[in-house]
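> Starting from these lines, generate the structure:
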Amino acid sequence: MKANNLLEQLPTDLSLEVIENIVTSDKVRIERIVSLGHTSPELGWYDQEEHEWVMVLSGHGVLDFEEGGTVHLKAGDAINIPAHTRHKVLATALDEPTVWLAVFY
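Coordinates of the predicted model:
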C-alpha cells in the first residue's frame, strides 16, 4: 500500500485540462481534474447521468447553473450536483493550478 498526495506530481503541460481517474467501479468514479484557466466550452452545458460531488483542493473555480445561480469555490469548498443539473465551469485560477476532486455516483 502506498499513499498518494493529490496535490503532488501535477502535470507540467496544462495547455489542456487534465482529467485522471483515481478510482473506478460499477457505482462510483473518482477523478482528479487539474485546470489552469480552463473553462467549459462556450456552447452547451454539462448534463450528466450521474450525481457529481466536487471539491476544490487548490486554486479556485466558478460554476454556473442553467436554472440560475453562480457558485464560487475556493480551496476546501465542495458542492453536490444532482444528475441532470445543467452546469458549466465559468472560470478557474489563472495564476496557479486548480485541483478538483470529483466523485461521480
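
> Only C-alpha atoms from now on, for both contacts and neighbour counts.
OK.

> which residues touch residue 86?
Residue 86 sits next to 45-48, 65-67 when contact means CA atoms under 8 Å, 6 or more residues apart in numbering.

> The residue nearest to it when sequence neighbours are not counted - how many residues pack around it?
Leaving aside its sequence neighbours, residue 86 sits nearest to residue 47 (CA to CA, 6 or more residues apart in numbering; 4.9 Å). By other CA atoms under 10 Å, the residues close to residue 47 number 13.

> Also this sequence, please, to line up against the first:
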Amino acid sequence: MNNLLNKIPDSLPDELFEELVNTKGVRIERIVSHGHTSPEQGWYDQTEHEWVLVLSGFGVIEYDDGQLFQLKHGDYLNIPAHQKHRVAATSSQETTVWLAVFYPA
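Presented below is the predicted three-dimensional model:
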C-alpha cells in the first residue's frame, strides 16, 4: 500500500515531482515543496487542465492577472488550460504536499 505523506526526503534542494499515474487521458502527480516557488522568469502555461489539492502545509497560486489563491490543508483549485499561473509561495516551516491531476482541455 502507498501513502502520499510517506517517503518525503529530509532535504529538498528542488521541488520534487513524482508521477503516480499516466494514462491516455489523465496524469496524476505528487509534488513536494518546502519553501519553493516557481522560477521568477516564467509562468506555467499548460495545454491541459490542472486540479490541485494541498494535503499538508500551504501554497499560494498566482494567476498572471494578479489573482492569488491561498491553499491550505484540504483546499483545492481547478486551473483551466492555458491559464498562466505560478507558485508564489509554499511553507518554509513544514513540507507542502500537493496532489495534482492533469486532464484534457
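
> which of the contacts of residue 86 of the first structure lies closest to residue 27 of the first structure?
residue 48 (14.4 Å; CA to CA).

> Could you grab the helix/strand/coil label for the closest one?
When classified by DSSP: H, G, I helix; E, B strand; the rest coil, residue 48 of the first structure comes out as coil.

> what's the matching residue for it over in the second structure?
Mapped onto the second structure by TM-score structural alignment, residue 48 of the first structure lines up with residue 46.

> so where do the strands sit in the second structure?
16-22, 27-33, 49-56, 58-63, 68-72, 76-79, 85-90, 96-103 (DSSP state E).

> Just put those strands in CSV and tack on distance to residue 4 of the second structure and mean neighbour count.
Putting the strands of the second structure into CSV (distance: least, CA to CA, whole Å; neighbours: other CA atoms under 10 Å) gives the following:
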stretch, distance to residue 4 of the second structure, mean neighbour count
strand 16-22, 10, 13
strand 27-33, 7, 20
strand 49-56, 8, 20
strand 58-63, 16, 21
strand 68-72, 16, 17
strand 76-79, 16, 16
strand 85-90, 18, 20
strand 96-103, 8, 22
